[in-house]
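K.L.:
sharing a sequence plus its predicted fold:
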Amino acid sequence: MRMEAIDFKKLLREERKRNKNSNRQNNNIRDQEEIKKLQKNDTDHVDHGKENNVNNWNYPNNGFLELRELRLRSICEDPQSISYSSTALHNKVEAALTNWLQNIPSGDDGLGNWKTMKHGKRRVCMFGEEEGQSKFQHPQRRQDEMTVMCMLPPPLIEIARELVKRDVFPSSCPPNHVLLNEYQPGQGILSHTDGPIYDHRTATLSLGSDIVIEFTKRLAADEIGTVTETTKTVLLESGSLLVFQGDAYLNYCHGIPMDVLQDITTDECLNAPPHQITTRGPRYSLTFRHKKGNSKYSE
């Protein structure tokens, strides 16, 4: 009987790969657990001492901002339901939003203040929704304002209104939850899904540095280690809007590579030619979602 030689180098490489994936998964779990803790306390937390900073919205046109003509286009067939607009924000809106974000106070819970994550070191800030009168001061509202009074500060409620107006979100499920991320060069977020507590739709505005986001096909348990992961990328430009839902939300993980100072597009990039080099700088993302169970309009 012929004995097959054991390739110890191959076994060692596979073991290292498993350990690397395991460590990455553990870090991702810890990172997501921090987010879940913030979400758990989201609707119970009220701190009126921090309202002044987030209410300080100095913008012309009586405080109302508008998105550009969105020209959202579907940019791929697989995963389905990824849309992108490179010019969602006017320059003056982008500058005003950046100034507002920079003036949000730091804190230790991330609810209406910037919290530094233990893993990844990026800063996050959440604003959630509660039914009833908003605690934030808003300019006089238009007559066609959506009836849900989101627990969002002035600029975010105006963006939420615009997203409904432009049919990014249905009026029956308007954005009622916003996650802000602040990234410094080299910072990112491990591949993850947003989970079932939200309606299966996410809209993200990007400010500051351009960056590449990855969408990776989720594998079934019996496919892990036997099927090659399918990864697509999208170049997120400053002032852009990325919307994904359905298949892309449910069946793909998304993340931003960590410990990277330059992004180089490949043939897998859905909206830019390959070999385009982007040097990372400070960046903000504003992710709008509809959190289930927080509104009388939720199913």
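P.N.:
It's in.
K.L.:
please count neighbours and contacts with C-alpha atoms only from this point.
P.N.:
OK.
K.L.:
can you name the residues that contact residue 203?
P.N.:
The neighbours of residue 203, taking C-alpha atoms under 8 Å, 6 or more residues apart in numbering as the test, are 168, 241, 242, 243, 244, 287, 288, 289.
K.L.:
rerun that using 7 Å as the cut-off
P.N.:
241, 242, 243, 244, 287, 288, 289 (C-alpha atoms under 7 Å, 6 or more residues apart in numbering).
K.L.:
what is the neighbour count of the first one?
P.N.:
Residue 241 has 25 neighbouring residues, counting by other C-alpha atoms under 10 Å.
K.L.:
repeat for the second one
P.N.:
Here the neighbour count serves as a burial measure; for residue 242 (other C-alpha under 10 Å) it reads 22.
K.L.:
identify the residue nearest it in space, chain neighbours excluded?
P.N.:
Closest residue to residue 242 apart from its sequence neighbours, by C-alpha to C-alpha, 6 or more residues apart in numbering: residue 84 at 4.7 Å.
K.L.:
how close does residue 202 sit to residue 52?
P.N.:
Per C-alpha to C-alpha, to the nearest Å, residue 202 is found 28 Å from residue 52.
K.L.:
swap in residue 9?
P.N.:
For residue 9, the distance to residue 52 - C-alpha to C-alpha - is 60 Å.
K.L.:
assumed residue 21 was part of a helix.
P.N.:
Yes. According to DSSP: H, G, I helix; E, B strand; the rest coil, residue 21 belongs to a helix.
K.L.:
let's verify residue 93: helix, strand, or coil?
P.N.:
With three-state DSSP as the basis, residue 93 sits in helix.
K.L.:
neighbours of it, how many?
P.N.:
Residue 93, neighbours per other C-alpha under 10 Å, totals 19.
K.L.:
of residue 202 and residue 52, which one has the most company?
P.N.:
A count of neighbours by other C-alpha under 10 Å puts residue 202 above the other of residue 202 and residue 52, at 22 against 13.
K.L.:
here's the one I want to compare it with:
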Amino acid sequence: MRAVLLAAGYGTRLDRDLRNDKSGLYAHLIGVPKPLLPIGKLPLLSHWINIFKKCSAISTIVVVVNELHKELYEKWAASLDTKVCIVSDGSICNDQRSGAVTCMQLGLQKKKEDTLFIAGDTLLKKDFSLDAVISEFKKLQTKIKCASLILCAPVAEENVSKTGIIEVSNAGKVTKFVEKPQPSEVTSRIQSPCFYIIAKESLEHLEWFLKEKQDKPLKARDATGTFISELIHRAPVYTYQVSHRYDVGNLQSYIHCHQDFLKEAQKSNCPQKSNCPMKQ
């Protein structure tokens, strides 16, 4: 299985927050792409690389980046003990961005195999098991060969308009996908972050989608959810539920994610003694 990390965005919201922050505590992060931000003790993407290394099903890792930050990603990849292929979408500024669905296609490198797509600004709780998700996908494949599997998680009311919202049948099949709706527009409070295992049989729909949208405004193919919202009408898509998703979209969400991972690291390094402050 191929793993494609989508890291070609320009993080405009976070960049604005960093430049407007008066504390000065995060000024050193200005200019750092979101997927390379330090989360706990590692760059965000490195958390995924460590997960992939433990999963025998992942045979190829591709990171789709923009041309502006390509050197930073190549330097990061060179520091790893795992082979990572860096692919550029050729853009050098936000106005030139190709859109996330186009980046999904670039990550395939013309190969047709079951593919895991993950947004480069997304992380999950430490107890997340990629093996469990892939096992569920394989189980699904024995029943429906072209079925894909996407993650879902509860979403707070105030965050409904910041993510893709789905409706799901009792059997776990996605029946509706709305990208960043207003809370009044949907009754569901289930979000679908960009974490999709797309079956190789359904990848042809990605090509079809991009051909159909090529002459339309970028908005029509900018978010990965625009593809999923149409895929569900052409091939079966099911869900795998997790308890929480970190979306590093602005400074506040970055700080929250970073601090949570620092706490987890401290727990892991804390000696198992009764006077350990983390165990009080």
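P.N.:
That came in fine, so what should we check first? This one's a predicted model, so the numbers in the text were calculated from it and none came from an experiment.
K.L.:
and the TM-score between them?
P.N.:
The TM-score (TM-score structural alignment, normalised by the length of the second structure) is 0.25; 130 aligned residues with a C-alpha RMSD of 6.7 Å.
K.L.:
one step back: surely the residue nearest to residue 242 of the first structure and residue 202 touch.
P.N.:
No. Using C-alpha atoms under 7 Å, residue 84 of the first structure makes no contact with residue 202, being 11.8 Å away.
K.L.:
shared neighbours, these two?
P.N.:
Between them, residue 84 of the first structure and residue 202 share the contacting residues residue 243, judged by C-alpha under 7 Å, 6+ apart.
K.L.:
just the closest of the contacts of residue 203 of the first structure to residue 233 of the first structure, please.
P.N.:
For the contacts of residue 203 of the first structure, the residue nearest residue 233 of the first structure by C-alpha to C-alpha is residue 242; the value is 11.9 Å.
K.L.:
ok but the closest one is inside a strand, no?
P.N.:
Yes. If the criterion is three-state DSSP, then residue 242 of the first structure is within a strand.
K.L.:
give the contact list for it.
P.N.:
Counting by C-alpha under 7 Å, 6+ apart, the residues that residue 242 of the first structure touches are 83, 84, 85, 203, 204, 205.
K.L.:
which helices and strands sit right next to the host helix or strand of residue 181 of the first structure?
P.N.:
Element membership of residue 181 of the first structure, judged by DSSP states H and E, is strand 177-183. When contacts are defined as 3 or more C-alpha pairs under 7 Å, 6 or more residues apart in numbering; DSSP states H and E, strand 177-183 of the first structure sits against strand 123-127, strand 283-289.
K.L.:
the first one - contacts with which helices or strands?
P.N.:
For strand 123-127 of the first structure, the packing partners by 3+ C-alpha pairs under 7 Å, 6+ apart come out as strand 115-116, strand 177-183.
K.L.:
just send those back as CSV, with distance to residue 212 of the first structure and mean neighbour count too.
P.N.:
Listed next are these as CSV, based on distance: least, C-alpha to C-alpha, whole Å; neighbours: other C-alpha atoms under 10 Å:
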stretch, distance to residue 212 of the first structure, mean neighbour count
strand 115-116, 22, 20
strand 177-183, 13, 23
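K.L.:
quick one, strands of the stretch 101-250 of the second structure?
P.N.:
115-119, 122-124, 148-154, 164-168, 174-179, 190-191, 195-198, 237-241, 245-247 (DSSP state E, counting those that start in this stretch).
K.L.:
for the fifth one, packing partners?
P.N.:
Yep, that's strand 174-179 of the second structure we're talking about. Short answer (3+ C-alpha pairs under 7 Å, 6+ apart): strand 174-179 of the second structure packs on strand 164-168, helix 224-231, strand 237-241.
K.L.:
one more: the longest one?
P.N.:
Helices and strands in packing contact with strand 148-154 of the second structure are listed as strand 190-191, strand 195-198, strand 237-241; criterion 3+ C-alpha pairs under 7 Å, 6+ apart.
K.L.:
could you export those as CSV, including distance to residue 53 of the second structure and mean neighbour count?
P.N.:
Output for these, formatted as CSV (distance: least, C-alpha to C-alpha, whole Å; neighbours: other C-alpha under 10 Å):
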stretch, distance to residue 53 of the second structure, mean neighbour count
strand 190-191, 27, 23
strand 195-198, 17, 23
strand 237-241, 21, 20
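K.L.:
excluding chain neighbours, what is closest to residue 137 of the second structure?
P.N.:
Once flanking residues are discounted, residue 137 of the second structure sits nearest to residue 149: 6.2 Å by C-alpha to C-alpha, 6+ apart.
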